[in-house]
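1. The amino acid sequence is not available; the structure is as follows:
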């Protein structure tokens, strides 16, 4: 009786799910970035914490451009560069997390988050976005490999 050969490669189904997650995240980032520059600009300005020493509109415009760039990269970048894009997207989500905390701590209403409970609940979604960015691009594996060296 022979033992089955196993592989560390993900199954086709798992790979398809990762691809779909990456593409959805990319499209969502492009959409969010466009709304930073257009229809939701004031809502995003309300989320910039009071302690940030940069003009709120500049922060919103810059983060919108970064979101569009990251989103397009998640959708279109070649496989070789995907882990790096995933790490950059995760880092972006980490960098903007204080804005979500500030919205909760400063009781700022924006995007329908009009109670402290809603604003607090939202805080738990940022780590999910970070995990999706890393998982869907192979960023976890890439980071582990880089840290071993």
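-> Structure's in. What do you need? Quantities reported herein were computed from a predicted structural model and do not represent experimental measurements.
2. alpha carbons only for contacts and neighbour counts from here, please
-> Noted.
3. what's around residue 140, how many residues?
-> Look at residue 140: counted by other Cα atoms under 10 Å, it has 19 neighbours.
4. go on, residue 22?
-> Residue 22 - counted by other Cα under 10 Å - has 23 other residues nearby.
5. how distant is the helix or strand containing it from the center of its chain?
-> Secondary-structure assignment from DSSP states H and E places residue 22 in helix 12-37. Averaging C-alpha positions (Cα atoms, centre = their mean, to the nearest Å) puts helix 12-37 9 Å from its chain's average.
6. Show me what that helix is packed against.
-> Using 3 or more Cα pairs under 8 Å, 6 or more residues apart in numbering; DSSP states H and E, the elements in contact with helix 12-37 are helix 56-76, helix 125-137.
7. quick one: which of these is nearest residue 104?
-> Go through the helices and strands packed on helix 12-37 one by one with Cα to Cα and the one that ends up closest to residue 104 is helix 125-137, at 13.4 Å.
8. which parts of that closest one are buried?
-> Buried residues in helix 125-137, defined by neighbour count with 16 or more other Cα atoms under 10 Å: 126, 129-137.
9. Same check on stretch 87-97?
-> Within stretch 87-97, the residues scored as buried using 16+ other Cα under 10 Å are 87-90, 92-93, 97.
10. and if you look at stretch 102-120?
-> Neighbour counts over stretch 102-120 (16+ other Cα under 10 Å) mark 102-104, 108-110, 113, 116, 119-120 as buried.
11. Would you tell me which one of those comes nearest to residue 36?
-> Among these, and counting by Cα to Cα, the member closest to residue 36 is residue 110, at 13.0 Å.
12. another one to put next to it:
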């Protein structure tokens, strides 16, 4: 898979997104576990705490790769975008169920949050050059 050259701003934003993922992973695994459990849909067949722990491990891995493994940035960008798609049902469940967590204590704030998930997907793909690889005509 190609690893296209990215601009300085893309590199900075890739590292910021990776650092954000590492920070979120720490929350998943420690002080915010209960709040993250509020986002796990009831229909998942695994225990909510297990889902939070596993997603925290995935977040840490993806964040680490985004920050430190630039030779594989496209792969990590695609993987992170897929991860953002996979966790979207949790955000929808939080909205539909009216669950308060992370300061989202109104239906309006939970609804607005849903519109940020596509931006995170674009951020992951653009900042790593994955967008260029996926949508090039070559």
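-> Noted; the coordinates are in hand. Small disclaimer: the values here were computed from a predicted structure and weren't measured.
13. Now compute the TM-score of the two chains, please.
-> The TM-score (TM-score structural alignment, normalised by the length of the second structure) is 0.93; 135 aligned residues with a Cα RMSD of 1.6 Å.
14. mind giving me TSV with the helices and strands packed on helix 12-37 of the first structure and columns for distance to residue 38 of the first structure?
-> Formatted as TSV, these follow (distance: least, Cα to Cα, whole Å):
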stretch	distance to residue 38 of the first structure
helix 56-76	9
helix 125-137	23
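15. Quick one: closest of these to residue 33 of the first structure.
-> Of all these, helix 56-76 sits nearest to residue 33 of the first structure, with 3.9 Å by Cα to Cα.
16. what does the helix or strand that that closest one is followed by contact?
-> Beyond helix 56-76 of the first structure in the direction of the C-terminus, DSSP H and E gives the next helix or strand as helix 82-105. Helix 82-105 of the first structure is contacted from outside by 46-50, 70, 73-74, 109, 116, 119-120, 122-123, 126, 129-131, 133-140, 142-143, using Cα atoms under 8 Å, 6 or more residues apart in numbering.
17. Helix 82-105 of the first structure aligns to what range in the second structure?
-> In the comparison with the second structure, helix 82-105 of the first structure aligns to the range 73-96 (TM-score structural alignment).
18. compared with the first structure, how much does that stretch deviate?
-> Aligned to the first structure and superposed, stretch 73-96 of the second structure gives a mean residue distance of 0.4 Å (mean Cα distance after the TM-score superposition for the first structure).
19. Quick check: the aligned residue in the second structure for residue 17 of the first structure vs residue 15 of the second structure, distance?
-> For residue 17 of the first structure, the aligned position in the second structure is residue 9, judged by TM-score structural alignment. Relative to residue 15 of the second structure, residue 9 of the second structure is positioned 10 Å away (criterion: Cα to Cα, to the nearest Å).
20. between these two, who's got more neighbours?
-> With neighbours defined as other Cα under 10 Å, residue 9 of the second structure and residue 15 compare such that residue 15 has more, 21 against 10.
21. ok, now which ones touch the residue nearest to that one when sequence neighbours are not counted?
-> In this structure, residue 15 of the second structure finds its nearest non-sequential neighbour in residue 67, 4.8 Å apart by Cα to Cα, 6 or more residues apart in numbering. If you count contacts by Cα under 8 Å, 6+ apart, residue 67 of the second structure has them with 14-16, 18-19.
22. Ignoring the adjacent residues along the chain, who's closest to the aligned partner of residue 73 of the first structure in the second structure?
-> The alignment partner of residue 73 of the first structure in the second structure, by TM-score structural alignment, is residue 65. Using Cα to Cα, 6+ apart and skipping the chain neighbours, the partner closest in space to residue 65 of the second structure is residue 76 (6.2 Å).
23. Could you check how many residues crowd around that neighbour?
-> A total of 25 residues lie near residue 76 of the second structure under the criterion other Cα under 10 Å.
24. Could you do residue 16 of the first structure as well?
-> The tally of other residues near residue 16 of the first structure (other Cα under 10 Å) stands at 13.
25. how much space between it and residue 50 of the first structure?
-> Applying Cα to Cα, the value for residue 16 of the first structure to residue 50 of the first structure is 42 Å.
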